[in-house]
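> Got a sequence here, can you build the structure:
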Amino acid sequence: MSSREAEIILIRGADVLTMAAGEEIRPSRADVLIESGRITGLGADLAVPAGAEIVEAAGRLVMPGLVNAHLHSSEMFLRGRYERLPLEMWLCWSYPFFGLEPPDLELLRLRSLLVAMESLRSGVTMISDDFFDPPAHHLARLGTVFSAYDEAGIRANVSSGLMNRPYLDTLAYGREVFPARVQAQLDFPLTGADEYTTFCEAVFRTLHNSGDGRLRYMLAPSGPQRCTVELMQACRDLARQWQVPYHTHVLETRTQAVTADKLFGGSIVRYMHEHGLLNPNVLMAHAVWITDEDIALMADAGVSVSWNILANLKLGSGLAPVRRLLNAGINVALGTDGASSNDTLRLFDVLRAAALVSSATAKGPMAGLSSGEVLHAATLGGAQAAMLAETTGSLEVGKQADLIILDLSHGTAFTPLSDVVNQLVYCENGSSVESVMVDGCFVIRDGSFTRLDEAGILSEMRARMPAFLRQHQTTEAMNSFLIPLFQEVIARCDRVPVAAERYLPS
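As a prediction, the model looks like this:
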């Protein structure tokens, strides 16, 4: 679907923050010329081409759209439902083992539209959706997600995530703590590497590069402890063949660090290295419980990391060593994670938290991330992690026009106007976003969606949510007996020393 209202658009007289590599991270007064979706001119007082639509942007800030490097659309209907749970216990209800009834295709469409709408409204033009849809993989269901994102006009990498090892074999002390009858219940039939590869090849033939090239498929084996080597290597090979990310969760929690010691005799990162699973296609979500040796291997391989600070804080997972990652030359992006582990998809919230929390270190605030570093992670760093740095993430001639326009006079975020870059990170929450353009098309203009009936979609969703949540409450009850078992696993892991300590100061 394409809805360019004019082939040539000139955004005139704006303060433009390009975020281009090697340029100072400061806005300057400029015009932006867009032709057939691509930026063809950038500078002061550009000539107006014949037939151009002129967008007057005095008093506005034009900058690249933000890139959300890691989210799970599967959680979108569970926002605000849980608190004070570590990951392993939280998973029992947000990704239940028993009684799960996947949403029908219309609910799946509505859920995906809600992801796109919240993202776009808060200035995000590109998302990496680690879509997880157990118990099986269906082209029609994945195609519904692609279709919804096309309908909204957003840019997205979308996976069909998978784990294919018995769950209790992916968890330290799982076989010791869980009774035999429960173990038998949790040992579900699993998808093999050949079956998954066949499915992925079908996706690449039918859905990949749809939506005028905005929508791509990515490989997403859930985590090295959760997948067989054969599956991970098959995904690695497909990622290389199609030049898409290999998106995986790495060392999110302390329990996972203990699990790595028990399963692999040491680091998951070294395990990946030994099996040829580290390369520039790899996007690691979290990377909290990593060591200096891990960082060296990651830097040598050229991997990217999605720092999901708010989800890590809410689930008590710990703090990734982001300053050391950056000092090693590792590309860092920012992600919200899902709307059940974070509760919003507003990436501006993540920017502020990233800057603030990075300053709360043993070495003091001067070791924290600067506003420029945070903005880079949210734009060009995210684009690099998505393997789209040549397409999006900065405003440069030749790139696609993925940009946002902020009204600097809206509300109080920029009043008084002291330092735009600092205020973007510390003051803005997305409410100043006035217009959003993806691939040269306005998907939000002057505060209104151009492709979507926002009120109608929300009304339909609200009508269906009571029944959905009643069913989910029943599912929660069916899985509640697992909570104390996982609590015991975590308690045992907490008594085991690990190579990295990542807890917040008490």
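
> switch to C-alpha atoms for all contacts and neighbour counts from now on
Noted.

> Which of the helices or strands spans Leu85?
Assigned by DSSP states H and E, Leu85 belongs to no helix or strand.

> ok, it touching Leu313?
No. Judged on CA atoms under 8 Å, Leu85 makes no contact with Leu313 at a distance of 10.9 Å.

> Overlap in contacts, these two.
Counting by CA atoms under 8 Å, 6 or more residues apart in numbering, Leu85 and Leu313 have no common neighbour.

> Of these two, give the one with the bigger neighbour count.
Leu313 (18 against 15; other CA atoms under 10 Å).

> and the residue nearest the centre of the chain, how far is that from Leu380?
For the chain, the residue sitting closest to the mean C-alpha position, by CA atoms, centre = their mean, is His70 at 1.6 Å. His70 sits 15 Å away from Leu380, taking CA to CA, to the nearest Å as the criterion.

> I figured Pro280 was touching Asp300, is that so?
No. Using CA under 8 Å, Pro280 is not in contact with Asp300; the gap is 9.5 Å.

> Now for these two: what residues contact both?
With CA under 8 Å, 6+ apart as the test, Pro280 and Asp300 reach no residue in common.

> who has more neighbours, those two?
Pro280 (20 against 15).

> what's the helix or strand for that one?
Using DSSP H and E, Pro280 falls outside every helix and strand.

> and what of Pro96?
Assessed by DSSP H and E, Pro96 sits outside every helix and strand.

> Now the second one, please; I'll put the structures next to each other:
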Amino acid sequence: MDLVFSNCTVLTNDRENVVLTECDVRVNDGVITELGRSNSRNQPQRLVDARDLLIMPGLINSHTHSPENFSKGRAESMTLGPWLDQIWPALDVLEPRQIYIAALLGAAEMLHTGTISVVDHFRQTPMNLAAVHAVAEGYRDSGMRAVIAVMLRDIPQFKGQLLPSVTDQIGIVEQAHLNCDTLKCSKVRIALGPSAPTRCTEKLLISARDLALRHGLYLHTHIDETTTDAAEARKQYGKSSVQHLANLDLLTPFLSLAHGVWLNSEDFELLAAAGSTVVHNPVSNMRLGSGIAPLTALLEHGVSVALGSDGAASNDGQDMFEALKAAVLLQRVAGVEAKHWITAKEALPL
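Next up, the predicted model:
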């Protein structure tokens, strides 16, 4: 369809933050073909008077967990550990049809609130290929762009827990990647999602790294969400989680790390040098009492930063405008001097 939005305001979100007023936007078959005062003599099939509307690029949700779309509003006054025990036992055993519906529910909310692309750190324990196919099909049918970071872990959460072998888990991710064309999921990419460095053996982390290199896949993991997480890393490795990942050659521009609430200045330097991205999840971190990520310090050190909602059970929604506002305002109660406060204009590109 040939569609023109006339007389609108366009927020380009480019490096110069150019704002176009009284602008026409022509769209042909879902692709913007003209921007500015239209000189075309061809009358569009549909003309929309958009003089009171703002058009801007869609937002990106860089960290969520789609099964949690079934668990909004639960476990309201719990920190991360008890919250995980309360929320995830039921969500870890969803049927493929339920997984498909959960993905669609989250996609519907995100699209309705301006988000067009998502990184889903997708969890099922134990992971299985049918579950990955189901979530991929959900995003395919929603029309969203999605990176499905298949969650991996081989260190048990509790005594007696049986988890698939490293070979089996890596095999699921590789097969899911190869099956995307068969499933006609052209807007969906498969990635590797180690749950967190402390939840994975070096063998699993290295295997994930090698598969990512072999197929050009992204890596996505949790990092230092709580003080407990940060302390556990130092207990296990004698160094931070970021330093451990650096020693395993996992810090690359293709790695993103969710939360990073308790990173230190040495971690900042390593992340900046590697080009890895920290995903700030301000609403989730507040809801679970995890802390306030050092957003201003990360940016000052040159670390790439993105924003995420986290799962709906730790956020109660998937609205990225809410995450944007929280990211801006939280730094103002975190001891950051007013002259260093991040503005809305600076936060929008994150």
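
> quick revisit: how close does the residue nearest to the centre of structure 1 get to Cys441 of structure 1?
For His70 of structure 1, the distance to Cys441 of structure 1 - CA to CA - is 24 Å.

> Give the closest residue to the residue nearest to the centre of structure 1 in space, chain neighbours not counted.
Spatial nearest neighbour of His70 of structure 1, chain neighbours left out: Gly335 (4.5 Å); criterion: CA to CA, 6 or more residues apart in numbering.

> isn't the one you found right up against Val350?
Yes. The criterion here is CA under 8 Å, and Gly335 of structure 1 meets it with Val350 at 7.4 Å.

> Against Ala323 of structure 2, how distant is Met286 of structure 2?
11 Å.

> again, but for Gly30 of structure 2
Taken as CA to CA, the span from Gly30 of structure 2 to Ala323 of structure 2 is 27 Å.

> Looking at the two, which is more packed in?
For Gly30 of structure 2 versus Ala323, neighbours defined as other CA under 10 Å are more numerous around Ala323 (22 against 10).

> and Met63 of structure 1, which of the three is it?
Per DSSP: H, G, I helix; E, B strand; the rest coil, the secondary structure class of Met63 of structure 1 is strand.

> Residue in structure 2 paired with it?
Counting by TM-score structural alignment, Met63 of structure 1 lines up with Met56 in structure 2.

> Enumerate every residue touching its match.
Neighbours of Met56 of structure 2 in contact, by CA under 8 Å, 6+ apart: 10-13.

> which of those still touch in structure 1?
Mapped onto structure 1 and checked by both residues aligned by TM-score structural alignment, their matches' CA atoms under 8 Å, the contacts of Met56 of structure 2 keep the contacts 10-13.

> Now, of these, which are buried?
Val10 (16 or more other CA atoms under 10 Å).

> Out of the kept ones among the contacts of Met56 of structure 2, the closest to Glu232 of structure 2 would be?
Set against Glu232 of structure 2, the nearest of the kept ones among the contacts of Met56 of structure 2 by CA to CA is Asn13 (39.7 Å).

> before we move on, back to that, what helix or strand does the residue nearest to the centre of structure 1 sit in?
His70 of structure 1 belongs to strand 66-71, assigned by DSSP H and E.

> ok, then the element right after that strand?
Downstream of strand 66-71 of structure 1 (by DSSP H and E), the next one is helix 87-94.

> can you give me the strands for the stretch 101-250 of structure 2?
Secondary structure of the stretch 101-250 of structure 2 (DSSP state E, counting those that start in this stretch): strands at 115-122, 145-152, 188-194, 219-223.

> so can I have a markdown table of these showing distance to Pro67 of structure 2?
Listed next are those as a markdown table, based on distance: least, CA to CA, whole Å:
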| stretch | distance to Pro67 of structure 2 |
| --- | --- |
| strand 115-122 | 8 |
| strand 145-152 | 12 |
| strand 188-194 | 15 |
| strand 219-223 | 17 |
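
> Which one of the ones you listed lies nearest to Asp316 of structure 2?
strand 115-122 (16.0 Å).

> residues in structure 1 aligned with that closest one?
Going by TM-score structural alignment: strand 115-122 of structure 2 matches residues 124-131.

> Equivalent analysis for stretch 234-244 of structure 2, please.
So stretch 234-244 of structure 2 sits over residues 261-271 in structure 1, by TM-score structural alignment.

> buried sites along that stretch?
Going by 16+ other CA under 10 Å, stretch 261-271 of structure 1 has these buried residues: 261, 263, 266-271.

> Nearest to Ile404 of structure 1 among those residues?
For the buried residues of stretch 261-271 of structure 1, the nearest to Ile404 of structure 1 is Val269 (36.6 Å; CA to CA).

> so where does the residue lying closest to the closest one once chain neighbours are set aside fall, helix or strand?
Leaving aside its chain neighbours, Val269 of structure 1 sits nearest to Asp294 (5.7 Å; criterion: CA to CA, 6+ apart). Taking DSSP H and E as the definition, Asp294 of structure 1 sits inside helix 292-301.

> For that helix, buried residues please.
Neighbour-count burial for helix 292-301 of structure 1 [16+ other CA under 10 Å]: 294-295, 297-299, 301.

> so can I have CSV of those showing distance to Leu356 of structure 1?
Shown next, in CSV, are the buried residues of helix 292-301 of structure 1 (distance: CA to CA, whole Å):
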residue, distance to Leu356 of structure 1
Asp294, 25
Ile295, 23
Leu297, 28
Met298, 25
Ala299, 25
Ala301, 29
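
> between those residues, which is nearest Met218 of structure 1?
Of these, the one sitting nearest to Met218 of structure 1 (CA to CA) turns out to be Ala301, at 19.0 Å.

> list the contacts for the closest residue to Ser119 of structure 1 other than its chain neighbours?
Nearest non-adjacent residue to Ser119 of structure 1, counting by CA to CA, 6+ apart: Leu345, 6.0 Å away. Contacts for Leu345 of structure 1 (CA under 8 Å, 6+ apart) come out as 71, 115, 118-119, 336-339.
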